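A.B. asks: here you go, sequence then predicted model.
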Amino acid sequence: MSIRIGNLPPLSAFIALEAVVRRMSFTLASRELKVTQAAVSQQVRALEDYLRAELIVRERPRIRPTEEALVIANAVRAGIDGIEAAVNSVRHRPEPNRISVASTTAFSSYWLMPRLTRFFGEYPELEVNLLSKDLDIRDSMSGFDIGIVYTNQSRPGFQATRLFGEEVVAVCSGPYKAAHPEMQTAVDLLGVHLLHFDSEEPETDWPGWFTALGIDTRTLTPGGVRSALERGAHFDSYILATQAAVEGQGVVLGWRRLIESMLRRGDLVRAVPEAVVPANGYDVILPSRLTDDPAVKSFRTWLAREAAEDW
């Protein structure tokens, strides 16, 4: 069923456009909305026909939203934010001693899960439900009490507290590093096998990482460094990309706070000394109405203590 307001096109068309603009990709938007890419494209085309204006410039392999698209997408985002803030202001937690915590699979697996035993030891009366949200939970802030998200943004109706910042470093297995003594600086990595985690964060993919270090790969010719950046296995899971590095399959970019235990055990080693410090970091977010909730407050306090002791 298509929901319309007045004579406007269906709301689904506006939601599709907002997702495309935010994700800068029809493919990623379709995954988020759980519809086909063709359906998203059709919705955007319908809006363009209605407005008699181009909204998305299709410059393969990239897309570029027009000014008109940005105006509409920002209005849609503001509306969604307002609805979420209103819902979260009235939604009640059904079980006061049970906390729902949302984060990515990587954060939950590498950082949070190994520490939860200590939390249960301190707060035996509380229970924790872990929700894995590998899509950006900034875009779906409902259904949980606390979220841990890699961001540098705020949202209406939510309180955000920085848990810790990050360093993005190049890592590999010890045997792989020993087999490639030529790896001394970041530029040397262009001659080895790079493992790619397909991330939307600019400093956490190889081109963005090199750019942040002042290495301008845009001016390099095909067949040289550019082809080196395009080679190698691609992963849509950070855990799989990291495991490939542990198994000696190449060099991957690692979030140091997440992989610190692997570095300490020697499962991974720094390939080169350079590091990039992104503007983003891990924030603890929660609906403003839960700021004084006893269980939520206990968990947030415990998180802050663990983060401080860990570094």
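C.D. replies: Sure thing, it's come through.

A.B. asks: alpha carbons only for contacts and neighbour counts from here, please
C.D. replies: Noted.

A.B. asks: check which helices and strands the host helix or strand of E274 sits against.
C.D. replies: Assessed by DSSP states H and E, E274 sits inside strand 269-276. Packing partners of strand 269-276 (3 or more Cα pairs under 8 Å, 6 or more residues apart in numbering; DSSP states H and E): strand 168-172, helix 174-179.

A.B. asks: distance to R264 for those - can I get that in a markdown table?
C.D. replies: What follows is the helices and strands packed on strand 269-276, written out as a markdown table (distance: least, Cα to Cα, whole Å):
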| stretch | distance to R264 |
| --- | --- |
| strand 168-172 | 13 |
| helix 174-179 | 12 |
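
A.B. asks: between the ones you listed, which gets nearest to V76?
C.D. replies: Closest approach to V76 among these (Cα to Cα): strand 168-172, 33.0 Å.

A.B. asks: the structure to be compared is supplied as follows:
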Amino acid sequence: MATLNRTLPPLAALVAFEAVARHLSVTKAAGELCLTQAAVSRKTRALEDDLGVRLFQRLHRGLRLTPEGERLQAAVSASLGRIAETADQLRQRGRSAQVTVATSVAFATYWLMPRIPNFRAAHPDIELRITAFDPYVDPVREGVDAAIRYGGGDWPGLETTRLFADEIFPVCSPAYLRAHPGLTSLDALAEHTLLHLDVSYQDWVDWGEWFRAQGRAAPGHRSGLLFNTYTLLIQAAVAGQGVALGWRHLVQDFLEAGQLVRPIAPTMQPRGAYHLVHPAGTALAPETQTFVDWVLDEAAPEPDGA
């Protein structure tokens, strides 16, 4: 039996023939293959010479496949298609599955990132690509696989799963509290250096709204420091520069580590909640479903006594 190397025409000629046969145009085939028309013509004529048959009828206004050309096109198209499909499957297996996740800078920094080592240990074959934006991005428009965002949960084009609500309360560093022992009431709080987030996000709670939730008028002047990211604001609080509004799921690690404390007890339950979202109407890839299931487990409340 003859070897394939001796009986098969050159692969480049077969690829050129398949493109010309599909388009019935040397010009279109050359554009698709990024070759000159002359190069494509040479390859197809060389293939005809090798086989000893005409594959095309060259008409005044185009090309037409001969019966031999139609027979070869059926075989070549099917074979090259199977080769391309198999090669693509092997490439996919050869690279790590990737999941692109979007969320806010603060949530990525203070809730998600501390938990990522656990995910990587459990799923070393999945590569996470985390993109952080303020304000939130549209997962459909940006092409992300899943996102974690705060709000009411009614977002067109997205399937949502509620993770948890949050709680908002004043926080400061232990050093700041030691230096200001009179910080024991709402009235006293209003006179202290308040750290503000200088943004206009629809769902963000500022000091004015927080004081109104306590039945108090907002401080008459906006004293304190302004920041354009929550991460900077919290770092300022840790550094003893004033009092910040702490969102419990974002500052819990600081409280447990003793870097922040709650100087007074009043708190606020905001209207929104954190949600895990992904584009509606499309099945999740296995690696994305794995990430979604992991987030839901991480967000689940701990059982009593844990």
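C.D. replies: Yes, it's here. Bear in mind that the values here come from a model prediction, so they are computed numbers and not experimental data.

A.B. asks: quick revisit: what angle separates the strand holding E274 of structure 1 from strand 168-172?
C.D. replies: Between strand 269-276 of structure 1 and strand 168-172, the angle comes out at 160 degrees (axes from the mean of the first three to the mean of the last three Cα atoms, to 10 degrees).

A.B. asks: right, so of the helices and strands packed on strand 269-276 of structure 1, which gets closest to L130 of structure 1?
C.D. replies: Judging those by Cα to Cα, what sits closest to L130 of structure 1 is strand 168-172, at 25.3 Å.

A.B. asks: list the buried residues in the lengthiest helix in structure 2.
C.D. replies: Counting residues, the longest helix found in structure 2 (DSSP state H) is helix 67-94. Residues 69, 72-73, 76-77 are the ones in helix 67-94 of structure 2 that count as buried (16 or more other Cα atoms under 10 Å).

A.B. asks: next SSE after it?
C.D. replies: strand 97-103.

A.B. asks: which elements pack onto the helix or strand following that next one?
C.D. replies: Note on strand 97-103 of structure 2: by DSSP H and E, the next helix or strand toward the C-terminus is helix 105-107. Counting contacts by 3+ Cα pairs under 8 Å, 6+ apart, helix 105-107 of structure 2 is packed against helix 230-238.

A.B. asks: map P287 of structure 1 onto structure 2.
C.D. replies: Aligned by TM-score structural alignment, P287 of structure 1 pairs with P279 of structure 2.

A.B. asks: quick check: that match vs D134 of structure 2, distance?
C.D. replies: 19 Å (Cα to Cα, to the nearest Å).

A.B. asks: more neighbours: which of the two?
C.D. replies: P279 (21 against 14; other Cα atoms under 10 Å).

A.B. asks: who's in contact with the closest residue in space to that one that isn't next to it in sequence?
C.D. replies: In space, P279 of structure 2 comes closest to L158 once its chain neighbours are excluded; the distance is 4.6 Å by Cα to Cα, 6 or more residues apart in numbering. Neighbouring residues of L158 of structure 2 by Cα atoms under 8 Å, 6 or more residues apart in numbering: 140, 277-280.

A.B. asks: between the residues you listed, which sits nearest R64 of structure 2?
C.D. replies: V140 (43.6 Å).

A.B. asks: name the helix or strand for that closest one, please.
C.D. replies: Here V140 of structure 2 is assigned to helix 139-142, by DSSP H and E.

A.B. asks: and S199 of structure 1, by the same measure?
C.D. replies: Using DSSP H and E, no helix or strand contains S199 of structure 1.

A.B. asks: sec struct for N129 of structure 1, please.
C.D. replies: strand (DSSP: H, G, I helix; E, B strand; the rest coil).

A.B. asks: against V277 of structure 1, how distant is the closest residue to it other than its chain neighbours?
C.D. replies: Leaving out its chain neighbours, the residue that sits closest to N129 of structure 1 by Cα to Cα, 6+ apart is S100, at 4.6 Å. S100 of structure 1 sits 30 Å away from V277 of structure 1, taking Cα to Cα as the criterion.

A.B. asks: E67 of structure 1 now?
C.D. replies: Where V277 of structure 1 is concerned, E67 of structure 1 sits at a distance of 31 Å (Cα to Cα).

A.B. asks: related to what we said a few turns ago, next up, the contacts around the residue nearest to N129 of structure 1.
C.D. replies: 128-131, 143-146.

A.B. asks: same thing but 7 Å
C.D. replies: S100 of structure 1 sits next to 128-131, 144-146 when contact means Cα atoms under 7 Å, 6 or more residues apart in numbering.
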